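Undergrad: Need the 3D shape of this:
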Amino acid sequence: MLSLSIECVVCADAFEDADCLHAPCLHYFCRQCLMNMAEAANRDESLLPLQCCHKQLPTETFLQFLPESVRAAFYAKSAEASTPPPQRLYCPNKKCSIFLGKSSGEGSLHDIACPECSTAVCSGCKTRAHPREDCKENELAIEARALATAKGWQTCPGCKAIVELKDGCYHMTCRCQTQFCYGCGAKWKTCGC
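TA: Okay, here's the model as predicted:
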């Protein structure tokens, strides 16, 4: 049985139907273009989830086209991107800094050992583990907030990221998609600025 020769929507080269991903929007993607998309998403989480024509590509089918090393990195980046930024837990060892999962917050503390460097991490305050001590606010976070206040920067009401406005209007859209007023920090269209 002959398979049809179809065109990849990205590179426009012709491929056998069986060698391409068939997207829900009826476009086709070749293996190399899928791998390039996955590698780009591994570097920039704003590209996740992968889509074509505003329809998500079927993840399980998509992953079958990737080599194991790219597939593993894509799984890891997808897990990180699906965790809200304020709840992300990273290794506090500056030479490591890998994503460890979702923080438990200060309500249910437990220590996590980083699988890369074995650093013990407190899941509550996101710093190095401190057995038998209460969580203290991260000193670097205190310094960052003091600098933000001194510089007049604003904090996103959604993910608590610090944002600087260089020019333009006060309507901000954070990377977490929260819209807010840079002037007062309130959610967009809830203030009189």
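Undergrad: make it CA atoms for all contacts and neighbour counts henceforth
TA: Fine.
Undergrad: before we move on, what SS does Leu147 have?
TA: Counting by DSSP: H, G, I helix; E, B strand; the rest coil, the backbone at Leu147 sits in helix.
Undergrad: That one: how many residues sit nearby?
TA: Neighbour count for Leu147, taken as other Cα atoms under 10 Å: 12.
Undergrad: quick one: it and Val70, what's the gap?
TA: Separation of Leu147 from Val70 (Cα to Cα, to the nearest Å): 39 Å.
Undergrad: And Ser78, how far from Leu89?
TA: From Ser78 to Leu89 the distance is 15 Å (Cα to Cα).
Undergrad: For the comparison step, fold the sequence that follows:
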Amino acid sequence: MIETEVDIAKKQVVKQESTTPLEVKVCEEDKNSKIVKTCDVCTEEIETVYNLECEHKYCQTCLQRLFTDPTYVFPIRCCNKEISLDFVINILTPEETQPIIQRAGEASHRLFCPTPGCERPIHVTAKSEISACPDCRKDICVKCRSHAHPNKKCWKGKNEKRFKKITEKRGWRQCTVCGVFIERRGGCKNIHCPCGNTFCYHCGKQICKCIIGRSWARKIKQTFWKVVGF
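TA: Below is the predicted model:
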């Protein structure tokens, strides 16, 4: 029997109808199947994470907390790699980013008090030469970031080469982030600068002491106390 165009058309319709339920099922499976990822900070399983330059993964909540926590010093870093402010602005609301931008602006005009035990962040203006620490009340030379030296010229500039020889002779190390000189008098060779940078006193290179490591250490400590019954 010769098939007419109508018969052929009917068979095509039947084929399409028979494959429709399968296609719908596949679509539903694709819709319901979501790739779950883990935040490296809170270890929560979530759908959306943000990859930083150091390849650590943050959820939005942890990233927001990182930039809003007043205990963290700008610029914010992970693994000693600075996290771009634009990166955070793109994922937070304008209300959330406003105080972050303000803190970042203040950080660009800031030094740390060199008085042992104080280390208070001090905001300075571009024209400032001397700034007083609001806590210990010591005067700080903005140029060399050490205690003020009235009636004496600052070594920064004319005597910089001489000062460099002194630092090399005494074995002082300069922080690669804020520029302050640090003298190690004992203990671990890993130096934690008041600006938040951590570096090796032996070679001067930065050491990874990022949020991830501190987060895991905190979780291990909490687990330990639960195991011992406290």
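Undergrad: Any idea what the TM-score is?
TA: The TM-score (TM-score structural alignment, normalised by the length of structure 1) is 0.45; 119 aligned residues with a Cα RMSD of 4.3 Å.
Undergrad: okay, Ser78 and Leu89 of structure 1: which has more neighbours?
TA: Leu89 (26 against 17).
Undergrad: Assumed the more buried one was part of a strand.
TA: Yes. Counting by three-state DSSP, Leu89 of structure 1 is part of a strand.
Undergrad: Touching, it and Lys102? I think so.
TA: Yes. Between Leu89 of structure 1 and Lys102 there is a contact at 5.5 Å, judged by Cα atoms under 8 Å.
Undergrad: List the buried residues of the longest helix belonging to structure 2.
TA: Longest helix of structure 2, by residue count under DSSP state H: helix 5-32. Across helix 5-32 of structure 2, burial judged by 16 or more other Cα atoms under 10 Å covers no residue at all.
Undergrad: so after it, what's the next helix or strand?
TA: Counting by DSSP states H and E, the next helix or strand C-terminal to helix 5-32 of structure 2 is strand 37-38.
Undergrad: Against which helices or strands is that following strand packed?
TA: With contacts taken as 3 or more Cα pairs under 8 Å, 6 or more residues apart in numbering; DSSP states H and E, strand 37-38 of structure 2 sits against strand 45-46.
Undergrad: who does the strand it packs on touch, helix- and strand-wise?
TA: Against strand 45-46 of structure 2 (3+ Cα pairs under 8 Å, 6+ apart) you get strand 37-38.
Undergrad: so where does Val88 of structure 2 fall, helix or strand?
TA: helix 85-89.
Undergrad: Also Ile112 of structure 1?
TA: Using DSSP H and E, Ile112 of structure 1 falls in strand 111-113.
Undergrad: same for the next helix-or-strand element following that strand, what does it pack against?
TA: On the C-terminal side of strand 111-113 of structure 1, the closest following helix or strand by DSSP H and E is strand 120-122. Strand 120-122 of structure 1 makes packing contacts with strand 111-113 when contacts are defined by 3+ Cα pairs under 8 Å, 6+ apart.
Undergrad: what comes up buried for the strand it packs on?
TA: So, applying 16+ other Cα under 10 Å, buried residues of strand 111-113 of structure 1: Asp111, Ile112.
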